[in-house]
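Visitor: Sequence and predicted structure are below.
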Amino acid sequence: MRLTVIGGGPDRERLESKIRELQLEKYIVLKGVIQPDEIYHYFTRSHIHLMPSFFEGLGLVLLESQANGCVPVASHLPGVTDTALVDGVSGFLVKTGAVEEFVHAILLLYNDPHKWTTMSHAAATYVRRHRSIDKMGEKYVALIQECLAGEYPLAKSRKRQMMSLFGRVPAAL
């Protein structure tokens, strides 16, 4: 087993020190910040994607890892990670900062290759069926059609806002 750490941050020096202290250099590789197109190289060669984040803007990296059959074990960040995977099916969501829960999920996958294989296939299938570019396009078209049909009216008119921005209401309104 080998752990490859991608990315940087304020904890890097502390992590390097801990790796040396525990003499884990031959098991842990620190790659640092890499180019976005390089990530697929790692996803196609990895079994598990650990994402012990305290915050994320959007969980796209979870979708990318799953698309490559990598099973994510990620911090549960409501509205972000819980929309990017199916907990217990295509990956695991763990309480933020709960190291023991991350270890438990990793050991579960490591000790049960059949479970990892099943979840790996489920992860790739989930992304293909629910989060592919085609599916995203379909959802955008449906949302635009719903908006045009008045499904999501504005809480208040923005005409006054437009007046202050343009000095007049644009003809489109």
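Guide: Arrived safely.

Visitor: can we go C-alpha only for contacts and neighbour counts from here?
Guide: Fine.

Visitor: so F92 sits in a strand?
Guide: Yes. The assignment for F92 by DSSP: H, G, I helix; E, B strand; the rest coil puts it in a strand.

Visitor: hang on, isn't it packed against V103?
Guide: No. Here F92 does not reach V103: they are 11.4 Å apart, not a contact under C-alpha atoms under 8 Å.

Visitor: These two: who's more crowded?
Guide: Neighbours were counted for F92 and for V103 using other C-alpha atoms under 10 Å; F92 has more, 23 against 11.

Visitor: That one and R14, how far apart?
Guide: Relative to R14, F92 is positioned 26 Å away (C-alpha to C-alpha, to the nearest Å).

Visitor: Break down the chain into its strands, ranges please.
Guide: Read by DSSP state E, the chain holds these strands, from start to end of the chain: 3-6, 28-32, 48-51, 71-75, 92-94.

Visitor: I'd like to know which of those lies nearest to N111.
Guide: With C-alpha to C-alpha, the closest approach to N111 among the strands of the chain belongs to strand 48-51: 12.9 Å.

Visitor: which non-adjacent residue is nearest V71?
Guide: Here the nearest residue to V71 in space, its sequence neighbours aside, is I48; by C-alpha to C-alpha, 6 or more residues apart in numbering that works out to 4.7 Å.

Visitor: also this one, for the comparison:
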Amino acid sequence: MKTTRLAVLAFALPLVLGACREESATPEVDEAAAASAPATAPEPTPKPAPAPRAAAPVAAPTPPPVCENCGTVSSVVSHQAKGEGSGVGAAVGAVAGGLLGNQIGGGSGKKIATVAGAVGGGLAGHEIEKRRNTSTYWEVTVQMDNGTTRTVQYPQAPGVTVGQKVKVIDGQLVLM
């Protein structure tokens, strides 16, 4: 008897559901089949929702080309370069030292003081000449946009400060 009820239910249920889809009114059900059917009829399984479409991959924007000559000033340093002695300072110093040494003492002490004055004057004159010829130069270090570092030398103050954007053109800095 149970198999008969299940067979009737299996046959009637698709018909009833089909009628519900086609008509908006309540379907007419065979009362004998409804009486033999359990109180709660199993609901049909819903159709799975369609899978969402995958979005097309968005191409990343291409970065702007790197300026090979552009960068940022990372340091400005001044340096002292000792000058060279030409020998003129040593000669003038030796003569001056000799004259001063000759003024000291008498006899053989005078000769020793003259020689010592000439040697000391020559050394002092040479050092004074080197310091007089000392020059100052500046080194500007630039951190380039492409990751490299460049150093530019100037014989006088370059007029740029750390953090400024510059372009290196023919070994010279141009502010941007």
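Guide: Yep, it's here. Bear in mind that the values here come from a model prediction, so they are computed numbers and not experimental data.

Visitor: Give me the TM-score for this pair.
Guide: The TM-score (TM-score structural alignment, normalised by the length of structure 1) is 0.21; 59 aligned residues with a C-alpha RMSD of 5.0 Å.

Visitor: Most tightly packed of the strands of structure 1?
Guide: Highest mean neighbour count of the strands of structure 1: strand 71-75, a mean of 28 (counted as mean count of other C-alpha atoms under 10 Å).

Visitor: Tell me which other helices or strands that one touches.
Guide: In this structure, strand 71-75 of structure 1 packs against strand 48-51, helix 60-67, strand 92-94, helix 99-111, helix 113-130, with contacts taken as 3 or more C-alpha pairs under 8 Å, 6 or more residues apart in numbering; DSSP states H and E.

Visitor: let's see 7 Å
Guide: strand 48-51, strand 92-94, helix 113-130 (3 or more C-alpha pairs under 7 Å, 6 or more residues apart in numbering; DSSP states H and E).

Visitor: Pipe the ones you listed into a markdown table and attach distance to L63 of structure 1 per row.
Guide: Shown next, in a markdown table, are those (distance: least, C-alpha to C-alpha, whole Å):
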| stretch | distance to L63 of structure 1 |
| --- | --- |
| strand 48-51 | 11 |
| strand 92-94 | 13 |
| helix 113-130 | 6 |
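
Visitor: For the closest residue to K135 of structure 1 other than its chain neighbours, grab the count of nearby residues.
Guide: In this structure, K135 of structure 1 finds its nearest non-sequential neighbour in R129, 7.3 Å apart by C-alpha to C-alpha, 6+ apart. For R129 of structure 1, the count of nearby residues is 11 (other C-alpha under 10 Å).

Visitor: Could you do D134 of structure 1 as well?
Guide: Counted with other C-alpha under 10 Å, D134 of structure 1 comes out at 12.

Visitor: List the residues that contact it.
Guide: By C-alpha atoms under 7 Å, 6 or more residues apart in numbering, the contact set of D134 of structure 1 is empty.

Visitor: Could you report the separation of it from L62 of structure 1?
Guide: From D134 of structure 1 to L62 of structure 1 the distance is 18 Å (C-alpha to C-alpha).

Visitor: any chance you could map the strands in structure 2?
Guide: 70-81, 135-144, 149-154, 165-169, 172-175.

Visitor: could you pull out the helices for structure 2?
Guide: For structure 2, helices defined by DSSP state H occupy the ranges 2-22, 31-36, 88-102, 108-132.
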